[in-house]
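A.B. asks: Provide a 3D model corresponding to the input given below.
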Amino acid sequence: MCGILFSLTTAQQQVDPELWQTLTEINTKRGPDSQQTRTISVGDHFLQFYSTVLHLRGRDNVPQPVCENGNILCWNGEIFDGLSIALGENDTAALMQHLTRVDTKNSTAFLKVISRIEGPFAFVFWQEESKRLWFGRDCLGRRSLLWSRNENSLVISSAAQPNDKVEWQEVPANGIYSVQLGKEDEPETPVLLYPWLQQEENPRLALPFPRLNRGIPALGTETIDSNNELPPPDETMQTAVRDFTNVLDDAVKRRVADIPFIDSVHSRPRVAVLFSGGLDCICLAALAHRHLPVSEPIDLLNVAFENPRSQNAKQQKKASGDGGTTNTATATVYNTPDRVTGRASVEELRKIAPERTWHFVEINVPYSEAMTYREHIINLMHPLDTVMDLSIAMALWFASRGKGTIDIDGAYEPYESHARVLISGLGADEQLGGYSRHREAFRHGGWERLISEVCVVTVVSS
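C.D. replies: Predicted coordinates for the structure are as follows:
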């Protein structure tokens, strides 16, 4: 996860130095492998670019901003398909080569390059010859990009903290924005020139994937029978399952196959899985196993939070004589449902791949520690501020920190994961229909009702 920081100001109104310093510190934490600044002037305007890099792909670390022929690129993303990038090649450098070759007088040529990218991204790009600034996010908004705007300045940052003097908003993931400088008849404020639309509606900026398939499978209108059994899949459905498995396997391979070794110790885990023990994460772990050297461990990060209210309820129940007896192993406050399923699932992985070392990292978060870091996490997720945002952010933050314990011959030892890439199964249920409401939709309305339910959830979640 790299960091992007950019400002467009006039000579009369510069960015507050204290604010800029705070933003550089925040973005530096996102990119520990390199940090650089590039400043240019265009007429009465000053453009300042600051990028930080977390080296995740390719043999060489490519410092940013990348500059070529006056063009400047700040990139936080990963190109898994769409543009030709060889294994081991840095995608930032490859993208810069594509962008510098486009006809600067033809916006369509630039947009064709961007619309071909398959993968998450956010970027800021200065096109020197046309004196045009481009910036935006992928159509699903999978990389953070915030902006603060007024009549005299534009500040863009991958992350920010609450500030009484600055109002931050997410850059909408609805298309590519542009600012034209150097022309009196052009606006000097961001305008949404090209929204993400379906290919037939706007060939200049097509979505990198087709519309969601709403076709009814050729299985008639079966529903779940009285025994709660799904109808058996026919050959068409089995083919679709195989195709999906192949696509998912290829996606995992592209993500893990060329992660750089940061030091000379090639036996350290480079990959970790956010591991609740569910079907999604166990499948992703099994697929990652296919594409990593068997001598390299894989970290499975399992987070459990202490819940005082739950523990108080258990103590009261036990005091009233209704609690029964429990053994020491199950009495721990961290035996949450995800911990129980996680332990069971890692044993399944050890049966599937006994030659692999699977580090089941138990990350126990006391209530006091969660409260200690709560405000810090709220600042990190700003400007998002819902209860669900905080719940997800806290789980991800403590998991990505990677500090926990692992079981070594029956004894729990402190362990810290240094994996460069964390794989998550978030979104699998929304895409594949794994909730009970999907089963109920199928029960009451067959495939048509189920497809409608999945489509609605997918649109909302994206």
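
A.B. asks: only C-alpha atoms for contact and neighbour calcs from this point on.
C.D. replies: Will do.

A.B. asks: List the buried residues in the helix or strand harbouring residue 348.
C.D. replies: Secondary structure assignment for residue 348, by DSSP states H and E: helix 337-352. By 16 or more other C-alpha atoms under 10 Å, the buried positions in helix 337-352 come out as 338-339, 341-343, 345-346, 349.

A.B. asks: Surely residue 40 is in contact with residue 47?
C.D. replies: Yes. Using C-alpha atoms under 8 Å, residue 40 is in contact with residue 47, at 5.3 Å.

A.B. asks: more neighbours, these two?
C.D. replies: residue 47 (18 against 13; other C-alpha atoms under 10 Å).

A.B. asks: Using the three-state scheme, assign the more buried one.
C.D. replies: When classified by DSSP: H, G, I helix; E, B strand; the rest coil, residue 47 comes out as strand.

A.B. asks: run this one through as well so I can compare:
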Amino acid sequence: MCGICCVVSLSLQTPDGWLLKEGILDSLRRRGPNCSHQLVKSGLHPPYQCLFSGHVLHLRGRMTLQPLEDPASGNVFLWNGEIFGGIHVEAEENDAQVLFRHLCSCSSESDILSVLSSVQGPWSFVFYQASRHCLWFGRDYFGRRSLLWQFNKDRDKILALSSVSAGSENDSPWQEVPASGIFKLDLQICATFKGVFLTLHPWKCPSGENITEEAMIGDRNPALKDLPSHVSLTVNESHLLVVPVVPLNTKQPEESRFSDFTGNVADVGILRRFLAEDRKKKLVHQFIDVLSRAVKKRVICPARDTDQFEGEMLKAAPRRPQIAVLFSGGVDSILLARLADRHVPLDEPIDLLNVAFANPNQAGRNDSTQKCSKKKRQLPSLECLNNANTAKLDPLSSFNVPDRITGRAGLGELKATNPSRSWNFVEINVTLEELKAMRRQQISQLVYPLDTVLDDSIGCAVWFAAKGEGLVTNQGDTGPYKSPAKVVLTGIGADEQLAGYSRHRVCFQKYGFEGLNKELRMELGRISSRNLGRDDRVIGDHGKEARFPFLDEEVVSFLNSLPVSEKADLTLPRGIGEKLLLRLAAAELGLTASSVLPKRAMQFGSRIAKLESSHEKASDKCMRLRSVSVEELPLMDPKLL
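C.D. replies: Here you go, the predicted structure:
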């Protein structure tokens, strides 16, 4: 994980501030707390200058300063990503250095695009090719790493690229760089004609299908339709950038598939009946193996120094957790935790980050007491009275939100599957006052340029969860704890591929398998603009790296290869039919109770939704985000970096 920034100027005179405001610099440094550096590259005839600013979070190989510069060629590289496959990286090597060597050896555009096509893993980058006076930049196919752009008519700063922004009403707007392909900026043409001239190399499906038109007009790349009038965009039709996953299998069952399972109750017995079929069980084990490999790549990469301790007493010191999981106890997160347990050293704890928001209007009332209060004209049961009395005595009862309850239950299942593992269940409790304060100070700038009620809810919930500061109970003693883990696993991508949302069930009921396939294709196509850039910015703000095993290229290709009827059966009840393949995997790994939990969105499970307004819709523009946009900040001299 790194914070990267590049500013392009069409002037030989160094601008006073280079657009690097204190807000942006502070955010970049939080993303990359281990080292910071900057350099300037210039062209004379015609004149241009590029400022490169890199801020590194060290996770693998040797500590490597960014931006990287090749003295022989003059090339410069900013890299915010991880290579998990496609290009070989030795354990002791730094992947940024390895990729930079490959790019510097390229002699043509096709070579550069071929190298980038081969990278498996999340990334965003900026590559300055000195010999051709070109600036290459972009994000991976799914957009798992944030990269924003800002265009300006001022020739002293025509383009800015950054992992994060600092919004201001007086600034030109920032937008996410579309994950539609790789962009090239010819600096000499820009300097000659005093404008911004971009070339897009779009992704091409490996089957030969042309996705350029869909990429340009579909939900995947809305920002390409909103470019300023002074920005010229040309689409290169050579199709040199290959999509890293196989196309979606849209095969439909020959006849309507109605299950012989009846009833509306999610029962693990239904999953066991599926697992009794040899063919289905074989498929489930294939999925477990593919997902396990994806998790393994993401949990073994943090450098673990086995020689860091000296002396017998210090050698016995417990290991610090390196891996954390955004953990609600739902089937997505508990399956990731279960598979991480396979690959993380046994003497290393795993942190389970569980966030809850206290509603001041519901203080002292947990779910049980609320349900009891709804039973009109009935005397309260003894169980309800006991729950109510417990709530009054427990000052933390207002944090007993649905995700806290399922999280604790999931913790019990994980302990049962591996009693030898130390699981740190981190109870992150957030008050309304804390929420308002941190949204104003930091979160709103990280969520930007997204601005809906849903973005606010999820952005705030993920920010507090990733911070990892809460309470941990160990052998009956509860005390404060802050997770030191730099890697955070998140289950995003499971619902989008396995029909996990309620809208998928509605779509299936209306339009059948054909409509559901179209919906799933759209879900994966727009995940870069709806989710991943925001989540990367929010988690990275804590000097931690978000990793998405369900969006591993091998996992996506495996799921794409299956007909949708193998991944979900929406004729089955809620808690079974959606994400059926995932639930079967969880049940097979011994996570029985969690395998049949219905889908509950994070904003509802953590109780942040409706906390401040009960009349909002998820798609509404969020005025709380708009009202705290930062003021115009003083410009900062790059020498102070």
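
A.B. asks: so where in the second structure does the helix holding residue 348 of the first structure end up aligned?
C.D. replies: Helix 337-352 of the first structure lines up with residues 402-417 of the second structure when matched by TM-score structural alignment.

A.B. asks: so how far does the matching stretch sit from its counterpart in the first structure?
C.D. replies: Average distance, stretch 402-417 of the second structure versus aligned residues of the first structure after superposition (mean C-alpha distance after the TM-score superposition for the first structure): 0.5 Å.

A.B. asks: do the same with stretch 505-514 of the second structure
C.D. replies: Its aligned residues in the first structure lie a mean 6.3 Å from stretch 505-514 of the second structure after superposition (mean C-alpha distance after the TM-score superposition for the first structure).

A.B. asks: Quick check: longest helix in the second structure by residues?
C.D. replies: When the second structure is parsed with DSSP state H, its longest helix is helix 502-527.

A.B. asks: buried sites along it?
C.D. replies: 504-505, 507-508, 513, 516-517, 519-521, 523-527.

A.B. asks: other SSEs contacting that helix?
C.D. replies: helix 494-498, helix 564-567 (3 or more C-alpha pairs under 8 Å, 6 or more residues apart in numbering; DSSP states H and E).

A.B. asks: Aligned to residue 386 of the first structure, what sits in the second structure?
C.D. replies: Match for residue 386 of the first structure (TM-score structural alignment): residue 452.

A.B. asks: Any idea how many residues pack against that match?
C.D. replies: Considering only other C-alpha under 10 Å, residue 452 of the second structure is surrounded by 20 other residues.

A.B. asks: Please apply the same query to residue 44 of the second structure.
C.D. replies: Using other C-alpha under 10 Å: residue 44 of the second structure sits among 11 other residues.

A.B. asks: what about the equivalent of residue 259 of the second structure over in the first structure, distance to residue 213 of the first structure?
C.D. replies: For residue 259 of the second structure, the aligned position in the first structure is residue 224, judged by TM-score structural alignment. Residue 224 of the first structure is 22 Å from residue 213 of the first structure, where distance means C-alpha to C-alpha, to the nearest Å.

A.B. asks: Those two: who's more crowded?
C.D. replies: A side-by-side neighbour count of residue 224 of the first structure and residue 213, using other C-alpha under 10 Å, places residue 224 first with 17 against 8.

A.B. asks: what residues are up against the more buried one?
C.D. replies: 230-231, 442-443, 446 (C-alpha atoms under 8 Å, 6 or more residues apart in numbering).

A.B. asks: Just the closest of those to residue 91 of the first structure, please.
C.D. replies: residue 442 (42.3 Å; C-alpha to C-alpha).

A.B. asks: contacting residues for the closest residue in space to that closest one that isn't next to it in sequence?
C.D. replies: Spatial nearest neighbour of residue 442 of the first structure, chain neighbours left out: residue 450 (5.0 Å); criterion: C-alpha to C-alpha, 6 or more residues apart in numbering. Contacts for residue 450 of the first structure (C-alpha under 8 Å, 6+ apart) come out as 438-439, 441-442.

A.B. asks: and the equivalent of residue 170 of the second structure over in the first structure, how many residues sit next to it?
C.D. replies: In the first structure, the residue paired with residue 170 of the second structure is residue 165, using TM-score structural alignment. Per other C-alpha under 10 Å, the neighbour tally for residue 165 of the first structure reads 8.

A.B. asks: likewise the one 10 residues further on?
C.D. replies: When counting by other C-alpha under 10 Å, one arrives at 22 neighbours for residue 175 of the first structure.

A.B. asks: could you measure the closest residue to it other than its chain neighbours against residue 344 of the first structure, distance?
C.D. replies: Nearest residue to residue 175 of the first structure in three dimensions, chain neighbours excluded: residue 195, at 3.8 Å (C-alpha to C-alpha, 6+ apart). Remark: distance between residue 195 of the first structure and residue 344 of the first structure (C-alpha to C-alpha) = 46 Å.

A.B. asks: Next: residue 332 of the first structure.
C.D. replies: 17 Å.

A.B. asks: same thing with residue 444 of the first structure?
C.D. replies: 33 Å.

A.B. asks: again with residue 5 of the first structure
C.D. replies: Taking C-alpha to C-alpha, one finds residue 5 of the first structure at 44 Å from residue 344 of the first structure.

A.B. asks: the strands in the stretch 451-600 of the second structure, which residues?
C.D. replies: With strands called from DSSP state E, counting those that start in this stretch, the stretch 451-600 of the second structure shows them at 469-474, 477-482, 487-489, 545-547.

A.B. asks: Any idea which of the ones you listed gets closest to residue 206 of the second structure?
C.D. replies: Of these, nearest to residue 206 of the second structure by C-alpha to C-alpha is strand 545-547, at 25.0 Å.

A.B. asks: so that closest one corresponds to what in the first structure?
C.D. replies: Against the first structure, strand 545-547 of the second structure falls on no residues (TM-score structural alignment).

A.B. asks: how far does that strand sit from the chain's center?
C.D. replies: 7 Å (C-alpha atoms, centre = their mean, to the nearest Å).
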